[in-house]
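>>> structural data only, the sequence is not supplied:
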C-alpha cells in the first residue's frame, strides 16, 4: 500500500470514529457505488492536501512538442508548408503513440531535421529482434508518460536565472512572525505592530512568486520522473541501457534533493499553511532551482539519453509486423527507386513502384485516382528515410535531400491574396530555394490552377523546367500538355488501374481522361455532357496532344 492510500485510509477511519465515538460505524454513510467512492476519494485527497494520481499521456500542444528542435536550433530540412502538406502532425501522432513528451520531442526533431543515425538504426534493429527486452524497457519508462510539463527549454535552452541572495533566508520572516504572535498573546500586545507588517510581507512574497511556483512544480515533477526512470533503466541488465548505468547513483541523489518532504502533504491542510505562513512553496522553488542549475549538465544528458531511447522504442513498436518496411540505401541526387511503396497513414493502401534515373517525374492520371495521395506517399517515405533511415516499401534507394512541396496553396481573404497570387508566392519561394545551390527534391501538385488554362500551362512549364534543370522534381497535373513539353527533364508516368482494378504506375501520359464522363455520373443531364464533349473534342485538336513541342523551352 502506498503512502497516499494509507493516508486516505487513516482519514476514513478517523471520520467514521468521529461519529459520536460509536463503537460500531454507520455503514449506511459509506459509499455504495463506484461514483460515490470516487467522489469521497477526491474529497479526502483535497482535505488531506494530496495530489490527484498522475494520468498518462498528457495532451501537449504542438509548440511544446517542437520545443526541443527550436531550442537546439538544428538544420531544419522542412519548411512549415511542406510539414503541413505532408500531414506530418498526423504522422508524428501515429509514431508517438504511448510515448512521453521526451520521446515526442525527439521524434519531432528527427522529422524536422532529418537526423537518422547508424546508432539509432542498430538499436531499432536490435529491439525488433528482442520483443521481451523492449517490453521491459517500456514498463520501466512508463512513469515518463505521467509528465505534464515539457523541460527541453529548461535543460537545453538558456539557463534559468540564479535565485536572489535573500532566498536562503526565507524562514527568517516566518520565525519573526511566530515570535511576535507569541509575544502579542502572552506579554506584549504592542507586538501586533510587528505581526501585521511581517504578515503583509509574507503575503506579498506569496503573491509575487505564486504564479511562478505552480508551473515550476510541474517542471520539477517531470525532472523527478526522468531521474526515476534513469535509475530504473540503469538497474536493468540490458544492453540497451548501458549508457545509463554510470549515472544511476547521481540520479537518485539529485531526485532526493529536488523532492519536497512527502509527510507535509499527508497532514490535512498542513501544506496550505506551510505555503502561506512559512513560504513552503517558495522555499521549495528556490531550493530546487539551485539544484537544477547546479546539476543541469547531468539532467540534460539524462534527458537526451532517455529521449533517444524512448524514440527508438516507439519506432520499433511502430514498424513491428509491418509487411511494407525496409531500411533504405542512399542513392545519388538524381536517382530514386521505391519498390511496392505504401502511404503509412492509409490502411490497406495499394503498393506502387516508382523509379527515376537522371530525370524527375511528370505524373498524370484520371480524376480521383490518387495522384495527390501518391505524391504525399512519396514525400512521407522520403522524410522517413532522412529522419529514421527506413521506408514503407519492399526496397528503397533514395537521395537524402531536403524536401519542399507545393500542394495546397489557397486564397486568403484576410491577406487579400488570390489563389494564383498564393501559387506565385510559393513558386517564388521554391525557385529561391533552388537557386541557393543545395540539392533538393520538390513535390508539386496541380501548379498554377488559379489562372486560365493557357497562362497556367505557360507559367507552369517555365517554373518546372527551371526547377528540374538542377533538382529532382516530381509533379502531378491535369494539364497533359506539360508531359511532352517537359519530357527532357521529367519522365512521364501515369497512374492507372489494370484489368483487375489494382492501381499501377506505368510510363507514359494519360490517354483516356474521365472529366466529361464524371458529369453524367454526378447527375448532370445528357445535354450538358454532350456540349462539354464537343468543346473538349475541338480543344483536343489544338492543345491536348500537340505534334511537336519538345523544343519550345529549349528554343526560348
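Great, that's in hand. Predicted, not measured: the structure shown is a model, and the values here were computed from it. Numbering: from 1, shown residues only.
>>> C-alpha from now on. contacts and neighbour counts both.
Fine.
>>> after the helix or strand containing residue 455 comes which helix or strand?
According to DSSP states H and E, residue 455 maps onto helix 453-468. Proceeding N to C from helix 453-468, the next assigned helix or strand is strand 472-476, under DSSP H and E.
>>> what residues does that next one touch?
333-334, 359-364, 371-372, 375, 440-446, 464, 467, 490 (C-alpha atoms under 8 Å, 6 or more residues apart in numbering).
>>> try it against this one:
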C-alpha cells in the first residue's frame, strides 16, 4: 500500500520534470527572439538618425517595442509554466521524503511552541521532529497560523465531522491537492510583509489632486501625442511634439509623491498576486461534494475572488512597465501611463478592498485541510476516528501507535475507556514505554479532535481538553526551580478540572523534584483530589505505592503496567501494555551497566 503511493509520487515527479524541461526550452527560445528584436530596434533607430527621418524612428520604435512587449509576455508565460512544474516536482519529491524519512520542506511550526500550553510542548506538536513538521503543507502565513490553531485546541463535534468528510474527498483528489500545493509553494519564501502591507495600502485613499480631470485627460492623451507626431513629421511643426512630450512627462512628475508611495507598497507584488489568483481559481473551478469544501469554494465564487485578484495583479504589472526606462518613457509620453494605472488601481481598491482578507482566510482553511489530507492519502490504513457523545468519557483505540515513530520501530497497543469516569495508573521500569504510551494517546487524540486520521486501526474518542504534565522544566529567566514549575503545572491542572469541560489529563512521574516521601504523599493527595473532582486521565509512575489506590477506589482506579524480561542479565522490552502492577524493575541493572553496583 505504501509502495503504491510512493510509486505514484515518483511517476508524478518524472512527468512534471519532463514538462518543466519543455517549457524551459521554450522560454530560452523566446529570450533569443527578444534579443533579435532589440537588435532590430537599435538598427532601425540608427537608420532613422542617419537619414534624419523622424517618421522612421517613430514607426520603428512603436512597431518593435510592441513586438518586444509581446515576446516578453509570451516568455513570461513559459517561465511561469516552467516554475510551476518545477515546484510540482518538489512537491511530489517532498511527499516521498516525508513518507520515507519524515522530512518536510514546509515550516516545522517552531514559532508556535509554548511551554505553558496545556499540551503542545509535552506532546511534540510544534518544532523539529514534531507533529506539525510531519503534516504541514501550508505555504502561506495565514495557512500556518490556521493549522497551528487547529492543533492547539479541540474542535467541536460538528466541525470535526465536516473536516473528516472534506479529507475523504480530498484524498480522492490527490492530484488537485498536489497541484494547489505547487501553485502556492512560492509563498513559503515570499516576503511575509507583502500581503499585510498590501492590505494596509488598500485601506488608504489615494488623495491625488486633480484625479477626476486627469482620468479624463488620460483617455485623449494618446490622440494628442499622435497628432503632435504627425504635425512634427509632416508639417515641420516640431515645437508641438516637444510641448506634448514634456507636458505629459511634467504632469506625471507633478504627481510623483503618489506614484512613489504606491510603488513602495505594491511595486513588487503584482507577480505574487498573479500566482495567488491561480490558486484561488484552482479552488473555485473544482467541483466539490463535501459541504465544507463546497462552502469554501462558494465563498470565493460569490466574490469572484480569482478574477478580482488577477485584475489587481494585471494593473500592478502594467504599472511596473515603468521600471523599464525606455518603455516607461514611451508609455508616459503617449498614455500618461503611471497616472492612468494608479487611478485604475485606486478604483479597484474602492470596489474590492473588503474582500481580500476574507479570501486569504478561505485559502488558509484549504491549506490546513490539505495538510490533514496528506495523512489520509499517505497512510490510508490509518483510521478515521469516531467522535463519541455522552457526559462520561470515551477514549478507546485498537492497535494505536505513535505517528512520529517510524513504522518499522513502532509498537502498537490497544486501550479502552468507554463511557466512564476513571483514572488509570501505569507503572513500569525505566525505558519500558510508559511515557511513549501517554504521548501516543495524547498526540492521536489531538489528531482526532482536529479532524485528522489517527495512527490506529480504530479509535473512538469524546471531545476532551487534554492537559499534560510531562516535561517539567526549570526557568532561569523566571527564577523558577523544577519543583516550583511542577507545582505551577499541578495548579493549572487542578484549576482546569474545575473550570474547563471534559479535561483528560496525562501525568508522567509527578513531583519528581522532591524527596521520595513527599513525592509519594503529594502524588497520592493530588490523584485523590482529581478523583474527588470526577477527573479522568492517566498517571505514569515508578512508585508502586500509588498503585494501591486501586484498592481504595476499585470502581475509579485501574492499574496497568509495562514490564521487562531479564534473561542472562540482558533486558528485553516488548513495550506492550498489560493489566495489573509492574513487578520487575531495572534501575539497578541500568546502574550496573555503567559500573555502579547497588548493594542488596
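Okay, I see it. Worth saying up front: this structure is predicted, and the values here are computed from it rather than measured.
>>> TM value for the aligned chains?
Aligned and superposed, the two chains score 0.69 in TM-score terms (TM-score structural alignment, normalised by the length of structure 1); 475 aligned residues with a C-alpha RMSD of 5.0 Å.
>>> next step: the contacts of strand 472-476 of structure 1 restricted to helices.
Members of these lying in helices (criterion: DSSP state H): 371-372, 375, 464, 467.
>>> burial measure for the aligned partner of residue 593 of structure 2 in structure 1, as a count.
With TM-score structural alignment as the criterion, the equivalent of residue 593 of structure 2 in structure 1 is residue 521. Per other C-alpha atoms under 10 Å, the neighbour tally for residue 521 of structure 1 reads 9.
>>> next up, the contacts around the most far-flung residue of structure 1 relative to its centre.
Here structure 1 reaches farthest from its C-alpha mean at residue 187, the gap being 64.3 Å by C-alpha atoms, centre = their mean. If you count contacts by C-alpha under 8 Å, 6+ apart, residue 187 of structure 1 has none.
>>> list the buried ones in the helix or strand encompassing residue 250 of structure 2?
Mapping residue 250 of structure 2 onto the secondary structure by DSSP H and E places it in helix 238-254. Under the neighbour-count criterion of 16 or more other C-alpha atoms under 10 Å, helix 238-254 of structure 2 has 240-241, 244-245, 248-249, 252 buried.
>>> which two among the residues you listed are spaced furthest apart?
Spatial extent of these (C-alpha to C-alpha) is set by the pair 240 and 252 at 18.4 Å.
>>> coming back round to it: tell me what the helix holding residue 455 of structure 1 is packed against?
Applying 3 or more C-alpha pairs under 8 Å, 6 or more residues apart in numbering; DSSP states H and E, we find helix 453-468 of structure 1 packed against helix 419-435, helix 482-485.
>>> in three-state terms, label the spatially most central residue of structure 2 for me.
By C-alpha atoms, centre = their mean, structure 2 has its centre lying nearest to residue 138, at 2.2 Å. Three-state assignment for residue 138 of structure 2 (DSSP: H, G, I helix; E, B strand; the rest coil): coil.
>>> does it really touch residue 367, like I thought?
Yes - contact criterion C-alpha atoms under 8 Å: residue 138 of structure 2 and residue 367 qualify, at 5.2 Å.
>>> what residues are shared contacts of those two?
Residues touching both residue 138 of structure 2 and residue 367 (C-alpha under 8 Å, 6+ apart): residue 147.
>>> related to what we said a few turns ago, possible to save the helices and strands packed on helix 453-468 of structure 1 as TSV with mean neighbour count?
Listed next are those as TSV, based on neighbours: other C-alpha atoms under 10 Å:
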stretch	mean neighbour count
helix 419-435	17
helix 482-485	24
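>>> indicate which one of the ones you listed is closest to residue 103 of structure 1.
helix 419-435 (31.0 Å).
>>> okay, that closest one sits on what stretch of structure 2?
Using TM-score structural alignment, the residues of structure 2 aligned to helix 419-435 of structure 1 are 482-498.
>>> so what corresponds to residue 508 of structure 2 in structure 1?
Correspondence of residue 508 of structure 2 to structure 1, assessed by TM-score structural alignment: residue 445.
>>> tally of neighbours for its match?
Count around residue 445 of structure 1 with other C-alpha under 10 Å applied: 21.
>>> residue 495 of structure 1 too?
22.
>>> where's it, which helix or strand?
Using DSSP H and E, residue 495 of structure 1 maps to strand 490-497.
>>> for that strand, buried residues please.
Neighbour counts over strand 490-497 of structure 1 (16+ other C-alpha under 10 Å) mark 490-496 as buried.
>>> same check on stretch 494-509 of structure 1?
For stretch 494-509 of structure 1, the buried set under the neighbour-count rule, 16+ other C-alpha under 10 Å, comprises 494-496, 503-506, 508-509.
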